[in-house]
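> here is my input, please return the structure:
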Amino acid sequence: MKILLVKLSSLGDVVHALPVVHDIHAALPGARIDWVVEKSFAPLLVRCKGLHRVIPCEIRRWRKSFWTAATRNEWRTFKSELQREAYDAVIDLQGLTKSALVARLATLAPGGKRYALANQTEGSGYEAPTRWVADVAIAMQPHIHAVQRSRELAARALGYNLQTQPDFGLKVAVAQQGRVQAAPEKIANSTSKGRVVLVHGTSRADKEWPLDHWITLGRRLVAAGYPVALAHGNAHELTTSQAIAQALTKTAADTVLVLPLLPLDALTEALAQCAGVIGVDSGVSHIAVALNLPHVQIYNFGTAWRTGPVMGGHGARQVGVFARPAPTVETVWQAWLACWAVSSPASAGEVT
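Below is the predicted model:
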């Protein structure tokens, strides 16, 4: 059976849909699964076990220059690649006009069908064309986690029942319980605890955590024996990383590392080599969830139930913390200690 998944963007949304690949293979051994995604996120999907083909597109860029010859040529190339295979099922996991267009352009095998969402769920984007294009539009309960929504849509489209907790299926060299065994020298650390990556960058300014909070948290981590690494994805985020590092290196220069600007696949590999992640609601934080790292996700909005760690909660390895206008450093710190204790019981007595 040949199946095409359509989930173009954004990074966090793509991560949330990853378990669908494992679910399909568990229910339908031998299925061949392709996935259409924005080119910038394709390196992550290349690391997803069970994908036959990743088909990159650049719809975000193309719609800004649709009148140019270069864009028209690129669109024709993408369309040719998309229509190279005929699919028994095309599943639009996104529910937007752009994903509906891709689903419509894909070629169906005889008897094949297009599936999509029939309605909007709480906090998600939704546009009517996805329903018009589909042969089968599937109604979802309005209050549903983003990961579960994709899983249930695919399961109901293909006629199987979900049996397990989500498996994100990322292929990386990650040691047991997030510990470093043979890590890159700049990420690996000789301490028993390993580096904690701080992910302060997000696409929305109103999701950011205050700079002084990051500095205070970093000092607590360093004092407790957790070296810190700072991630960034653009020049603005680099400036923030450097500001945090400058504040921390006044007393602990050897324990603070500003990561270089890394492509998505290399960043995923770097995260996998670290002891855990503390970050805001962002695509990179969601990768940490997919890697099953000890993780605290910081929310200024009450949306952790929808996009936060799936198994998050008291006593969990991963947890989302929420407060307005922002969670306190103490709240985040205590959440980190709890996540670390669950992940590494032998080390729990070492923290204070």
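> C-alpha only now, for contacts and for neighbours.
Noted.
> packing partners of the helix or strand containing residue 278?
Here residue 278 sits within strand 276-280, counting by DSSP states H and E. Contact here means 3 or more Cα pairs under 8 Å, 6 or more residues apart in numbering; DSSP states H and E; on that basis strand 276-280 packs against strand 196-199, helix 283-290, strand 295-299.
> closest to residue 127 out of those?
Distance to residue 127, taken as Cα to Cα, is lowest for helix 283-290 among those, at 22.4 Å.
> which parts of that closest one are buried?
283, 284, 285, 286, 287, 288, 289, 290 (16 or more other Cα atoms under 10 Å).
> isn't the first one right up against residue 11?
Yes. Between residue 283 and residue 11 there is a contact at 4.9 Å, judged by Cα atoms under 8 Å.
> how about the secondary structure of residue 109?
strand (DSSP: H, G, I helix; E, B strand; the rest coil).
> next, the structure of the following sequence, for comparison with the previous one:
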Amino acid sequence: MNILIVKLSSLGDVVHAMPAVQDLRAAIPGAVVDWVVEGGFAPLVRRCDGVRRVIGFGLRRWRRAPLGAQTAAEWRVFREQLRGQRYDAVIDLQGLTKSALVARAARLAPGGRRYAMANRTEGSSYEAPTRWLADVAIRLEPHVHAVTRSRELCARALGYRLPAALRFGLHADPQAVAEPGEVPSVALIHGTSRADKCWPEPHWLELGRRLVADGFRLALPHGDEAELQRARRIAQALGPAVDVWPRLDLGHLTDRLAGCAGVIGVDSGLSHVAVALDLPHVQIYNFDTAWRTGPLPPAAGPARQRSVHAAPSPSVDAVWLAWQGVSGR
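Sure thing, here's the model as predicted:
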């Protein structure tokens, strides 16, 4: 059975769709999965178990030069890749007009169908064409976690029972894992796409001091110039135990994260990558939205990931207590 997943963006949303791939592969032996995703996220999706082919979609870049020769050439390549395979099922996990149009452009095998959500779920974007352009629109419980939403849609579309076990299937280069004897690093995910999701910089400094005193090095990834400047300020204040990482693509960044002893971060795509890698992780929320995007509790055993929420922001003590719980320190 050939299945096409359409989940274009953003980083956290792409990560949240990965367990659905693991579910359907377990339920349907021999299932072959392709995935359409924004090109910048393709290196990450290539590290998802069971994805045969990643089809890069460059809409964000194409919008900057819609009439350019390069845009036209890239569009032709994309369309050829999208239509080069006939699919028994095309599943739009995005719920937007652009994803619905991508799903509609894919080729179906005889008897194949396109599936999409029939309704908006709380806190998520949704546009009506997603159900109009699908062959089958499936109504979901509105109050649902982002991971569960994708899992439920795939299970109901393809007719299998949702398994209890949760697997993301995200793997990293084994060479990225820290060697025995190395000082373990904790990555601090301090950057996010929205300023109101950030944690105060003095909090990061106090948390960093506690981690260094506890025997850890600190790793500071960054995604733009503002995050780089913040990382440099933190590193300058905390001294030689802090490493400011170079800017990396998502594939290499995933590999570097996998080698860390754990992650503490704000609500951002990289924090969700840490969850998918099953790292000890504390996720910091200034809003009560962890029910929708935060780490899900494990089916059994102690939690390796926790969310901490408070307004206007959680205290250092609250985050530190959660870290001690997930790290076993």
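> what segments of structure 2 are helices?
11-27, 42-45, 59-62, 69-82, 97-105, 129-132, 146-158, 201-213, 225-238, 250-258, 269-276, 290-293, 316-327 (DSSP state H).
> quick one: which of these is nearest residue 170 of structure 2?
The nearest among the helices of structure 2, by Cα to Cα, is helix 269-276 at 6.1 Å.
> just the helices of structure 2: most buried one?
helix 269-276 (a mean of 25; mean count of other Cα atoms under 10 Å).
> give me the stretch of structure 1 that that one matches.
Under TM-score structural alignment, the match for helix 269-276 of structure 2 in structure 1 covers residues 283-290.
> and that stretch against structure 2, how far off on average?
Superposed on structure 2, stretch 283-290 of structure 1 shows a mean distance of 0.3 Å to its aligned residues (mean Cα distance after the TM-score superposition for structure 1).
> how about the nearest residue to the aligned residue in structure 2 for residue 229 of structure 1, chain neighbours excluded?
When structure 2 is aligned by TM-score structural alignment, residue 229 of structure 1 is paired with residue 219. Spatial nearest neighbour of residue 219 of structure 2, chain neighbours left out: residue 187 (4.4 Å); criterion: Cα to Cα, 6 or more residues apart in numbering.
> what about that neighbour, how many neighbours?
28 (other Cα atoms under 10 Å).
> distance of the alignment partner in structure 1 of it from residue 277 of structure 1?
Using TM-score structural alignment, the partner of residue 187 of structure 2 in structure 1 is residue 197. Residue 197 of structure 1 is 5 Å from residue 277 of structure 1, where distance means Cα to Cα, to the nearest Å.
> now list whatever residues contact both of these two.
residue 271 (Cα atoms under 8 Å, 6 or more residues apart in numbering).
> contacting residues for residue 339 of structure 1?
294, 295, 296, 315, 316, 317, 318, 319.
> give the aligned equivalent of the fifth one in structure 2.
Taking TM-score structural alignment for the superposition, residue 316 of structure 1 sits opposite residue 303 in structure 2.
> distance of its match from residue 103 of structure 2?
On the measure of Cα to Cα, residue 303 of structure 2 and residue 103 of structure 2 end up 37 Å apart.
> circling back: pretty sure the residue nearest to residue 219 of structure 2 sits against residue 220.
Yes. Shown here, residue 187 of structure 2 and residue 220 form a contact pair, counting by Cα under 8 Å, at 5.9 Å.
> give me the number of residues near residue 295 of structure 1?
30.
> please read the previous query as pertaining to residue 196 of structure 1.
25.
> so how far is residue 154 of structure 1 from it?
35 Å.
> just give the nearest non-adjacent residue to the equivalent of residue 204 of structure 2 over in structure 1, would you?
By TM-score structural alignment, residue 204 of structure 2 lines up with residue 214 in structure 1. Distances taken as Cα to Cα, 6+ apart put residue 244 closest to residue 214 of structure 1, at 7.0 Å, once the chain neighbours are dropped.
> got the contact list for that neighbour?
Residue 244 of structure 1 neighbours (Cα under 8 Å, 6+ apart): 211, 214, 215.
> need the contact list for the match of residue 229 of structure 1.
185, 186, 187, 188, 242, 243, 244, 245.
> at 6 Å what do you get?
186, 187, 242, 243 (Cα atoms under 6 Å, 6 or more residues apart in numbering).
> just those residues now: which is nearest residue 86 of structure 2?
For these, the nearest to residue 86 of structure 2 is residue 187 (42.1 Å; Cα to Cα).
> roughly how far does that closest one sit from residue 243 of structure 2?
9 Å.
> over to residue 77 of structure 2?
40 Å.
> go on, residue 121 of structure 2?
Residue 121 of structure 2 is 40 Å from residue 243 of structure 2, by Cα to Cα.
> help me confirm that residue 91 of structure 2 comes into contact with residue 115.
Yes. Between residue 91 of structure 2 and residue 115 there is a contact at 4.8 Å, judged by Cα atoms under 6 Å.
> quick revisit: list the buried residues in the strand holding residue 278 of structure 1.
Going by 16+ other Cα under 10 Å, strand 276-280 of structure 1 has these buried residues: 276, 277, 278, 279, 280.
> rewinding a little: quick one: map the residue nearest to residue 214 of structure 1 onto structure 2.
Using TM-score structural alignment, residue 244 of structure 1 sits opposite residue 234 in structure 2.
> got the buried residues of strand 276-280 of structure 1 as a markdown table, with distance to residue 47 of structure 1 columns?
Shown next, in a markdown table, are the buried residues of strand 276-280 of structure 1 (distance: Cα to Cα, whole Å):
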| residue | distance to residue 47 of structure 1 |
| --- | --- |
| 276 | 20 |
| 277 | 20 |
| 278 | 23 |
| 279 | 22 |
| 280 | 23 |
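> which one of those residues is nearest to residue 150 of structure 1?
Once Cα to Cα is applied, the member of the buried residues of strand 276-280 of structure 1 that ends up nearest residue 150 of structure 1 is residue 280, at 22.5 Å.
> now do the same contact list for the residue nearest to the closest one when sequence neighbours are not counted.
Closest residue in space to residue 280 of structure 1, ignoring its immediate chain neighbours: residue 298 at 4.5 Å, by Cα to Cα, 6+ apart. For residue 298 of structure 1, the contacting residues are 279, 280, 320, 321, by Cα under 6 Å, 6+ apart.
> cutoff 10 Å now
For residue 298 of structure 1, the contact set (Cα atoms under 10 Å, 6 or more residues apart in numbering) comprises 199-200, 207-209, 278-282, 285, 304, 308, 319-323, 326-328, 331-332.
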